[in-house]
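Engineer: okay, predicted coordinates and the sequence, questions at the end:
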Amino acid sequence: MTQWLFLRMWKAHLLGRAVKVTPESFPEIHAEITELRQKLDYHRPVDVYVVDEVNGKMTVTSLLGTRVLLIEGGFAADLQEDGPAALRFMLGNFIGWLKARHGRLTLSVLILDRLRWLTYLVPWMLPYWRCSEYTCDQYGYLCAEDLHASLGVIARLTVGKELGPSISPTGVLEQAHQVSRRPLCRYAELSQAQPHMVNRYLNLVAFAGSVMPSDYERFRTGLDEKGRRLLRDLLPQTPHRQSSGSQHWPAA
């Protein structure tokens, strides 16, 4: 009951202090969200608000029938400047989170935290949370249908909008190669809810090779010789199948 009241007060606060995304307030963002919800076949009500500052640039909450997506205004504007694919990747990422019901553990986590049992169970939940981030990236990519733009958003979230476009894919692949061969790096990831950035980057490249071979091939041919060699080492058995025009959505 307390949590339900808190959510209602929070939504009332947002309605008074933030700007709700509607066809009148933000027509372009609203149109993108509407299109992506249809594409993902997700029809539950979601309140979307634009605010000045958001931890992580965008956040989504799904609890007790309340579904709220918060977008940082400056971040949304930057993505719009980069083209529609970048914004679709981020919006698809979070709508995919709702579609796959990755928030279904939220209430259980709150109860376990209140009972002071959460500390003992978190290590068993971390793999699920890391895998859910990979899945959401895949949803975002299938919505964007652009590997370059999708990887660009991951880079921007890591180093910021000024340096994000200048990140070399070969440099990221070399770093991923080092991480894959250092046990301490792998152990460090086991203790956190989010996967390493380089693993998100590599997962998305591998996924593109599976569902959109032509997009993967454009990425591969754009690499220098060192980058192609690293890619072969990291993804020696990337499946290539002919694109049939149908969408291969991640399993929920």
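Structural biologist: Perfect, thanks for sending it. Numbers count the residues shown, from 1 in each chain.

Engineer: switch to C-alpha atoms for all contacts and neighbour counts from now on
Structural biologist: Noted.

Engineer: give the contact list for Leu204.
Structural biologist: By C-alpha atoms under 8 Å, 6 or more residues apart in numbering, Leu204 lies in contact with Tyr134, Asp137, Gln138, Tyr141, Leu147, Leu151.

Engineer: could you dump those residues to JSON lines with neighbour count?
Structural biologist: Converted to JSON lines, the contacts of Leu204 look like this (neighbours: other C-alpha atoms under 10 Å):
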{"residue": "Tyr134", "neighbour count": "21"}
{"residue": "Asp137", "neighbour count": "27"}
{"residue": "Gln138", "neighbour count": "26"}
{"residue": "Tyr141", "neighbour count": "27"}
{"residue": "Leu147", "neighbour count": "23"}
{"residue": "Leu151", "neighbour count": "23"}
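
Engineer: identify the farthest-apart pair in these.
Structural biologist: Maximum pairwise distance in the contacts of Leu204, criterion C-alpha to C-alpha, is 14.4 Å, between Tyr134 and Leu147.

Engineer: which helices and strands sit right next to the helix of greatest length in the chain?
Structural biologist: The residue-count maximum for a helix in the chain (DSSP state H) belongs to helix 118-144. Other elements packing on helix 118-144 under the criterion 3 or more C-alpha pairs under 8 Å, 6 or more residues apart in numbering; DSSP states H and E are helix 84-99, helix 106-114, helix 147-159, helix 197-211.

Engineer: buried sites along the third one?
Structural biologist: Think helix 147-159. Buried residues in helix 147-159, defined by neighbour count with 16 or more other C-alpha atoms under 10 Å: Leu147, His148, Ala149, Ser150, Leu151, Gly152, Val153, Ile154, Ala155, Arg156.

Engineer: the fifth one reaches Tyr201, doesn't it?
Structural biologist: Meaning Leu151. Yes: here Leu151 reaches Tyr201: they are 6.4 Å apart, a contact under C-alpha atoms under 8 Å.

Engineer: next up, a second structure to put side by side with the first:
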Amino acid sequence: MIGWHRDGDSWTRRALVLGMAWAALTVAPATLDAQGRRGGGRQPEFADNVPYDGRLTFARIRYTMPDFGGFRGRDLPWSHDYPRGERHFTKIVSEITSARVRTMQSNILTLDDPQLGKYPIAYMAEAGFWVPNEAETLGMRHYLTKGGFMVFDDFAGDAWRNFEAQMRKVLPDLRPIELTVDHPIFDSFYRIKSLDYYHPYYRMKSVFYGYFEGNDPKKRMLAIVNYNNDLSEYWEFSDQGMFPLDMSNESYKLGVNYIVYALTR
């Protein structure tokens, strides 16, 4: 049983545009830790997890890098865009929905962590590097089939092959199904009119996939896959002018829709 409760809060579909929420970011302290940026030369300092208190908390999945010929390197792909990406995103969710959201703190968990079931939504970056062990495979299977929802983000190109291979271990009977714009997840809060999204750097056209119970798109979605995209990159730098405003806005809209869909379906 997933342990998040709305405590009487009702989700309301608000006629707001994300531009109205930008003040929430521009007035945020300029000293937000920027160590999570790619190419920064050092890893971010990972904060201790905060105790579960019923508020919606961003849960990032940590995994161990495979050993490529005895060399793993310093980069930790699972941590990309931490912590700025989730801080900015949860601030937006808090500003434009009625959800009780923890905005300045997020938690990092492994797939075999028994606490994972307390978080209805989990996020994984760079699934092309993800190779779960047996315990993590079983933990993820349990999480998804018991009501959890996973967002896969920040991977592109050939990384798909590893991602799909690992998902076959986790959910051997399920297959990724390409989503079209008429799926309810794209109309759960904002009405997404087009899926013409692109990776922020590679300019590859994004494709969105879902994993569904019984491979039936009319049943519960267990996970959504942002292939050839990197929503959290847009989130991380949304206060820096690194990307056009409309692209950052659209990335927030998708993320908000994922949250609302996962919590209300």
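Structural biologist: Arrived safely. Fair warning: this is a prediction, and the values are worked out from it, not measured in the lab.

Engineer: can you pull the TM-score for these?
Structural biologist: Scored against TM-score structural alignment, normalised by the length of the first structure, the superposed chains reach a TM-score of 0.32; 132 aligned residues with a C-alpha RMSD of 5.8 Å.

Engineer: would you turn the contacts of Leu204 of the first structure into CSV with distance to Glu217 of the first structure?
Structural biologist: Formatted as CSV, those follow (distance: C-alpha to C-alpha, whole Å):
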residue, distance to Glu217 of the first structure
Tyr134, 21
Asp137, 19
Gln138, 17
Tyr141, 16
Leu147, 10
Leu151, 15
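
Engineer: quick revisit: now the longest helix of the first structure, how far from the centre of its chain.
Structural biologist: From the chain centre to the centre of helix 118-144 of the first structure is a distance of 9 Å (C-alpha atoms, centre = their mean, to the nearest Å).

Engineer: quick one, it and helix 84-99 angle?
Structural biologist: Interaxial angle, helix 118-144 of the first structure versus helix 84-99 (axes from the mean of the first three to the mean of the last three C-alpha atoms, to 10 degrees): 140 degrees.

Engineer: buried sites along helix 118-144 of the first structure?
Structural biologist: Buried residues in helix 118-144 of the first structure, defined by neighbour count with 16+ other C-alpha under 10 Å: 118, 126-127, 129-130, 132-144.

Engineer: kindly report the same for stretch 151-167 of the second structure.
Structural biologist: Under 16+ other C-alpha under 10 Å, the buried positions of stretch 151-167 of the second structure are Val151, Phe152, Asp153, Asp154, Phe155, Ala156, Ala159, Trp160, Phe163, Gln166, Met167.

Engineer: narrow those to those in strands?
Structural biologist: Residues of these located in strands (DSSP state E): Val151, Phe152, Asp153, Asp154, Phe155.

Engineer: about what we covered before: out of the contacts of Leu204 of the first structure, flag the one nearest to Cys185 of the first structure.
Structural biologist: Of all the contacts of Leu204 of the first structure, Tyr134 has the smallest distance to Cys185 of the first structure: 18.1 Å, by C-alpha to C-alpha.

Engineer: for the closest one, give me its contacts.
Structural biologist: Tyr134 of the first structure neighbours (C-alpha under 8 Å, 6+ apart): Arg200, Asn203, Leu204.

Engineer: now tabulate the helices and strands packed on helix 118-144 of the first structure in CSV and tack on distance to Pro183 of the first structure.
Structural biologist: Formatted as CSV, those follow (distance: least, C-alpha to C-alpha, whole Å):
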stretch, distance to Pro183 of the first structure
helix 84-99, 29
helix 106-114, 30
helix 147-159, 23
helix 197-211, 14
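
Engineer: of those helices, flag the one that's most buried.
Structural biologist: Mean neighbours per residue, mean count of other C-alpha atoms under 10 Å, is largest over these for helix 84-99, with a mean of 25.

Engineer: run through the neighbouring helices and strands of that helix.
Structural biologist: Counting contacts by 3+ C-alpha pairs under 8 Å, 6+ apart, helix 84-99 of the first structure packs against helix 27-39, strand 58-63, helix 73-82, helix 118-144, helix 147-159.

Engineer: let's have those in a markdown table, adding distance to Asp47 of the first structure.
Structural biologist: As requested, these are exported to a markdown table (distance: least, C-alpha to C-alpha, whole Å):
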| stretch | distance to Asp47 of the first structure |
| --- | --- |
| helix 27-39 | 11 |
| strand 58-63 | 10 |
| helix 73-82 | 15 |
| helix 118-144 | 19 |
| helix 147-159 | 23 |
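
Engineer: let me know which of the ones you listed is the nearest to Gly92 of the first structure.
Structural biologist: Evaluated over those, closeness to Gly92 of the first structure peaks at helix 118-144, with 4.2 Å, by C-alpha to C-alpha.

Engineer: pull the longest helix from the second structure.
Structural biologist: The second structure, longest helix under DSSP H: helix 245-264.

Engineer: does anything pack onto it? Which helices or strands?
Structural biologist: For helix 245-264 of the second structure, the packing partners by 3+ C-alpha pairs under 8 Å, 6+ apart are helix 84-96, helix 231-236.
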